[in-house]
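Undergrad: My questions concern the predicted model and sequence given below.
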Amino acid sequence: MANPIILTLDDDIQVSNAIERDLRRHYRQDYRVMKATEPAVALEAVARLKQRNDQIALFLVDQRMPGMEGVAFLAEAMKFYPDARKVLLTAYADTQAAIAAINVIGLDHYLMKPWSPPEQNLYPVLDDLLSDWLATAEVPFDGIRVAGTLWSASSHTIKDFLARSQIPYQWLDIEQDAEARALVDAVSNEQHHLPVLFFPDGSTLINPHITTVAAKIGLRTQATHPFYDLIIVGAGPAGLAAAVYAASEGLRTLLIDKETTGGQAGTSSRIENYLGFPNGVSGADLARRATAQATRLGAEILTAQEVTQIRVDDTYRFVKLADGTELSCKALIIATGASLRTPDVPGLESLSGAGVYYGAALTEAAYYKGKHMFVVGGANSAGQGAMFFSRYASKVTMLVRGSSLQKDMSQYLIDQINCTENIELRTHTSV
């Protein structure tokens, strides 16, 4: 993690250079010193630093500048870094403005020009402010940040894709976090252009397709060969198992999935009836292990690529992808698994990913802490989801059309549900 920043702003180049010189001499071991001479340029730099998730510990800003006074600059900069310490450089004539700024923007200190000698007039003040900042500063997340709203289906799609791909990320809810909102406004003024993804290198993606995200984070989205011994369509447990066995026998193997590895099983919070895991295993962990095994044995895996057409010509099979690429193979396995059954309820589709979720929706669990949740269904996926959310929600109500859970749910899940106090079962109930 890079050192936090002290940012200085003064339109007088000689003064700006002097500030930079004195600050570097005293703080260069622990802080990066950045300088600017124009308020507009400085604000652009602040926005870029926030996009990269860099920390600004302290602003040292001149009050009297053309175009924007120091107090006005600090008010704008605080939208991005509200916890940074704020120091105003003033001449004697500006002391009243500095005093007023203590109440207006919560100014931490003002310094009179000149500050020489810095050992007496500059460093003691800044040392105290920086020490105070360090005591409360949070270490920024050094990874992908996803900004959006709970009610944005596109935001849910991206979060779900990253989570299932085992990619750590930080969620920023712009409805709850003013800093996150300012961050999004700096790159996109249209609220419906969500989510916005911020990467550690400072780049951003606005409402991207998962294929774009996959390529950005280094997942393979393009095949390395035009021909394979075996192509497998669908990267759930069956497809992954086929890839492991084929690759272990030396076959040039390609595994393709329109989302990511794991399939429907990858969304399960807990699987307890899978061979070889006596204590159970999460769907995500099962997918991670199988993906690593297939890759180690030489299988090639394409994520976020959809197969749109299959044809047979003589003894060869041809697979066409959504991006127009056509691949050929000797043998083809279709392991696309089952599709989730969606209730025929008016208006439900418009809420998909925005309050209504299919599968366990593990990425949304933390938001529903202390809330009442409903799970529709009476088979294993519903049971696993109910058990998982019972750790977060104050109450989980299962809505089941049948008379009991016995018909479609494994007995071990039924036993767990019966022993969980905050799960309520309502049978003979339809949405």
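TA: Received it, and whenever you're ready, just let me know what you need. Numbers count the residues shown, from 1 in each chain.
Undergrad: can we go C-alpha only for contacts and neighbour counts from here?
TA: Fine.
Undergrad: Give me the distance between the two termini of stretch 402-414.
TA: Using CA to CA, to the nearest Å, the end-to-end distance of stretch 402-414 comes out at 14 Å.
Undergrad: Please list the residues outside it that contact it.
TA: For stretch 402-414, contacts defined as CA atoms under 8 Å, 6 or more residues apart in numbering pick out 378-380, 383-384, 427-429.
Undergrad: next one: stretch 54-72
TA: Contacts of stretch 54-72 (CA under 8 Å, 6+ apart): 2-11, 39, 49, 74, 81, 83-90, 94, 98, 101, 105, 130, 133, 140.
Undergrad: that older thread, what's the PyMOL syntax to select whichever of the contacts of stretch 402-414 are buried?
TA: Restricted to buried positions by 16 or more other CA atoms under 10 Å, the PyMOL selection for the contacts of stretch 402-414 reads:
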select buried, resi 378+379+380+383+384+427
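Undergrad: Residue 89 belongs to a strand?
TA: Yes: Residue 89: assigned to a strand according to DSSP: H, G, I helix; E, B strand; the rest coil.
Undergrad: and the nearest residue to it once chain neighbours are set aside, how far is that from residue 211?
TA: Using CA to CA, 6 or more residues apart in numbering and skipping the chain neighbours, the partner closest in space to residue 89 is residue 62 (4.5 Å). Per CA to CA, residue 62 is found 46 Å from residue 211.
Undergrad: Of the two, which one has the most company?
TA: residue 62 (27 against 17; other CA atoms under 10 Å).
Undergrad: For residue 397, see how far away the more buried one is.
TA: 59 Å.
Undergrad: for residue 154, same thing?
TA: 27 Å.
Undergrad: Just want to know which of the two has more residues nearby.
TA: A direct count of neighbours by other CA under 10 Å for residue 154 and residue 397 places residue 154 higher, at 23 against 17.
Undergrad: name the element the more buried one belongs to?
TA: Using DSSP states H and E, residue 154 sits in helix 153-164.
Undergrad: ranges for the strands of the stretch 301-431 of the chain?
TA: Taking DSSP state E, counting those that start in this stretch, the strands of the stretch 301-431 of the chain run over residues 307-313, 316-321, 326-334, 372-376, 395-399, 423-426.
Undergrad: Could you export those to CSV, including columns for distance to residue 349?
TA: Shown next, in CSV, are the strands of the stretch 301-431 of the chain (distance: least, CA to CA, whole Å):
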stretch, distance to residue 349
strand 307-313, 23
strand 316-321, 27
strand 326-334, 28
strand 372-376, 15
strand 395-399, 19
strand 423-426, 23
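Undergrad: what about versus this one:
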Amino acid sequence: MAKPVILSVDDDPEVLQAVSRDLRRQYGDRFRVIRADSGAAALDTVQQLKLRNEPISLFVVDQRMPHMSGVEFLEQAITIFPDAKRALLTAYADTDAAIRAINSARIDYYLLKPWDPPEERLYPVLDDLLDDWQATSSPPFEGIRVVGNRWSPLSHQVKDFLARNQVPYQWLDMELAPEAPALVAYAETDGQRSLPLVLFPDGTRLVQPSNLDIAAKIGLQTQAERPFYDLVIVGGGPSGLAAAVYGASEGLTTVMIEREAPGGQAGSSSRIENYLGFPVGLSGADLARRAVTQARRFGVEILTPQEVRGVRLQDSYRIVSLSDGSELSCHALLVATGVSYRKLDVPGMEALTGAGVYYGAAMTEAIACKGEDVYIVGGANSAGQAAMHFSKYARRVVMLLRGTSLTASMSQYLIDQIASVENIQVCPECSVVEARGNGHLESIVIANAATGTKEAVAAKSLFIFIGATPRTDWLDGLVERDKQGFILTGPDLLRDHPDRDRPHGWTLERSPFLLETNVPGIFAAGDVRFGSVKRVASGVGEGAIAVQFIHRYLSKV
């Protein structure tokens, strides 16, 4: 933790040097002593310290300074650091002004110059002031701070990116956090139009940053270290992470490319309770963190946020094109991109996405929903896990299901948990048909298929956990997929051609391996694969099994 600051201010260079010397000699091991030669310079320093979230414990300020007196400085400085102690340095002729300043600037003590010897006339007073400050102060947050508006889609994007990459941050809402407007002013940005503002511990800041901007600042790897790999894995969910661990641990040079954050959709789950080996469950973020640590220990390169835009073949190599224009070549390619939540295509939904309407994001937005009614669309495990998580914060959680019950798509353990929570309400045969709001979500229209009625209800937060949409357009013209975009592998490549024993265009003497696509050396695992079981454990299993088939393929290359 950074040392708390003692700020000394005096326009006389000799006095300033003397007081700073005495302060460092007595307190330099516990406090950082900073000096300023004018009130204006000191105010600038105070603002910069506030932006870095470094606390000021004590002001030691000369009263008689040109342009801005010590009292005038303190009157402004205490609005920024109201808990800092204040000592005023005065000459004998200024004692009346110092006494009046006890009320106006709420100074804690005034000291007459000169203060020699400091052991008798300076340190005892300051020791008491610093002891009092330490007794009542709490350590400041030392990580990244995000100043924004709850209803800003870009603010939500920044929070979600940091949360999913497991980067600690402090959220400061412009409408709720008292210090937020001041931080925006100190950063000299364009007010509300410059939000979100991301403040870093080193004092630097980013205004309306992209995920790539933040990634570069926090040190995430976005570019590969080499042009060729034995194995390139596209997608960092459970399947991709498992393949990375097994591939690298068995000697394959491996790179994993993830467009958002390691963990995939599973990484945003608030609680996974049916994963083998964790009897009390674990969060998706914890599972992702463990897997990433394990993969990196074996030497896996993880590129994030980075996106694959296409793939082409050249002799025995598979060459992937990245969004930054670079290319990587490999012997074997594993597609493990998982699925995304399906968009809810009803009036008003698109315009309010990120401003009250969210896809997933239970871990990111839950605290902001404290004491409110939360509506969830979906009835699978991800929706159930979200409902349980929101129930800890929200006044009421309403689950809207198209079906007649949860049993068709949700694990029984979750159904039992939901039934036992009083503030979760399940509404079967209900769907959202419209979202309304000016700048942010204000209400939704719910249609009840059982009664044939529609009802508009007030709502600030709607979370959508429906369907599964694979993002596989980048494989067009090369890898065979079904009508929904799921990748066909192994025997499924012949499901529409029972008269064949090999896929169209297949040139090898052997048949495709179980998880191999119609292109030799390109494999698929996890939710993106046609016919896969949509569970974390099965995704991990497929990722591990895929590596065995990749070894068999590489042995013949």
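TA: Nice, I can see it. This one's a predicted model, so the numbers in the text were calculated from it and none came from an experiment.
Undergrad: one step back: now intersect the contacts of stretch 402-414 of structure 1 with the helices, please.
TA: Among those, the ones falling in helices (DSSP state H) are 380, 383-384.
Undergrad: Once you drop chain neighbours, what's closest to residue 166 of structure 2?
TA: Nearest one to residue 166 of structure 2, counting by CA to CA, 6+ apart, is residue 285 at 7.2 Å.
Undergrad: circling back to that earlier point, for the residue nearest to residue 89 of structure 1, give its distance to residue 7 of structure 1.
TA: 11 Å.
Undergrad: how near is the nearest residue to residue 196 of structure 1 once chain neighbours are set aside to residue 347 of structure 1?
TA: Using CA to CA, 6+ apart and skipping the chain neighbours, the partner closest in space to residue 196 of structure 1 is residue 206 (4.5 Å). Going from residue 206 of structure 1 to residue 347 of structure 1 by CA to CA gives 27 Å.
Undergrad: Please apply the same query to residue 132 of structure 1.
TA: Taken as CA to CA, the span from residue 132 of structure 1 to residue 347 of structure 1 is 52 Å.
Undergrad: Counting neighbours, what do you get for residue 235 of structure 1?
TA: 32.
Undergrad: for residue 391 of structure 1, same thing?
TA: Around residue 391 of structure 1 there are 16 residues (other CA under 10 Å).
Undergrad: Aligned to it, what sits in structure 2?
TA: Alignment note (TM-score structural alignment): residue 391 of structure 1 maps to residue 392 of structure 2.
Undergrad: State whether residue 315 of structure 1 and residue 330 are indeed in contact, as I suppose.
TA: Yes: contact criterion CA atoms under 8 Å: residue 315 of structure 1 and residue 330 qualify, at 6.9 Å.
Undergrad: neighbour count winner among those two?
TA: Using other CA under 10 Å as the criterion, residue 315 of structure 1 and residue 330 rank with residue 330 on top: 13 against 8.
Undergrad: Go ahead and confirm the more buried one touches residue 312.
TA: No: between residue 330 of structure 1 and residue 312 there is no contact under CA under 8 Å: 10.1 Å.
Undergrad: where exactly do the strands run in the stretch 151-300 of structure 1?
TA: According to DSSP E, counting those that start in this stretch, the strands that the stretch 151-300 of structure 1 contains are 169-173, 196-198, 204-206, 227-233, 253-256, 300-302.
Undergrad: ranking the ones you listed by burial, who's on top?
TA: strand 253-256 (a mean of 27; mean count of other CA atoms under 10 Å).
Undergrad: Run the chain-centre distance for it.
TA: 27 Å (CA atoms, centre = their mean, to the nearest Å).
Undergrad: what does stretch 80-94 of structure 1 give?
TA: That offset, for stretch 80-94 of structure 1, works out to 33 Å (CA atoms, centre = their mean).
Undergrad: first to last residue in it, what's the distance?
TA: Using CA to CA, the distance between the terminal residues of stretch 80-94 of structure 1 is 26 Å.
Undergrad: any chance you could map the helices in structure 1?
TA: Using DSSP H, helices in structure 1 cover 13-27, 39-51, 70-77, 95-104, 118-121, 123-136, 153-164, 178-185, 210-216, 237-248, 283-296, 380-389, 411-418.
Undergrad: quick one: the closest residue to residue 355 of structure 2 other than its chain neighbours from residue 212 of structure 2, how far?
TA: Distances taken as CA to CA, 6+ apart place residue 151 nearest to residue 355 of structure 2, at 4.2 Å, with adjacent residues excluded. Residue 151 of structure 2 sits 22 Å away from residue 212 of structure 2 when distances are taken as CA to CA.
Undergrad: how much space is there between residue 119 of structure 1 and residue 373 of structure 1?
TA: Taking CA to CA, one finds residue 119 of structure 1 at 60 Å from residue 373 of structure 1.
Undergrad: Could you find the counterpart of residue 167 of structure 1 in structure 2?
TA: So residue 167 of structure 1 corresponds to residue 167, using TM-score structural alignment.
Undergrad: hang on, I meant residue 339 of structure 1
TA: Residue 339 of structure 1 maps onto residue 340 in structure 2, by TM-score structural alignment.
Undergrad: Relative to residue 150 of structure 2, how far out is that match?
TA: 23 Å.
Undergrad: Please identify which of the two sits among more neighbours.
TA: Comparing residue 340 of structure 2 with residue 150 by other CA under 10 Å, the one with more neighbours is residue 150, at 22 against 19.
Undergrad: hang on, the earlier thing: the strands of the stretch 151-300 of structure 1 into CSV, with extra columns for distance to residue 364 of structure 1?
TA: Formatted as CSV, those follow (distance: least, CA to CA, whole Å):
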stretch, distance to residue 364 of structure 1
strand 169-173, 10
strand 196-198, 18
strand 204-206, 21
strand 227-233, 28
strand 253-256, 27
strand 300-302, 26
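Undergrad: so which of those strands comes closest to residue 21 of structure 1?
TA: strand 196-198 (32.5 Å; CA to CA).
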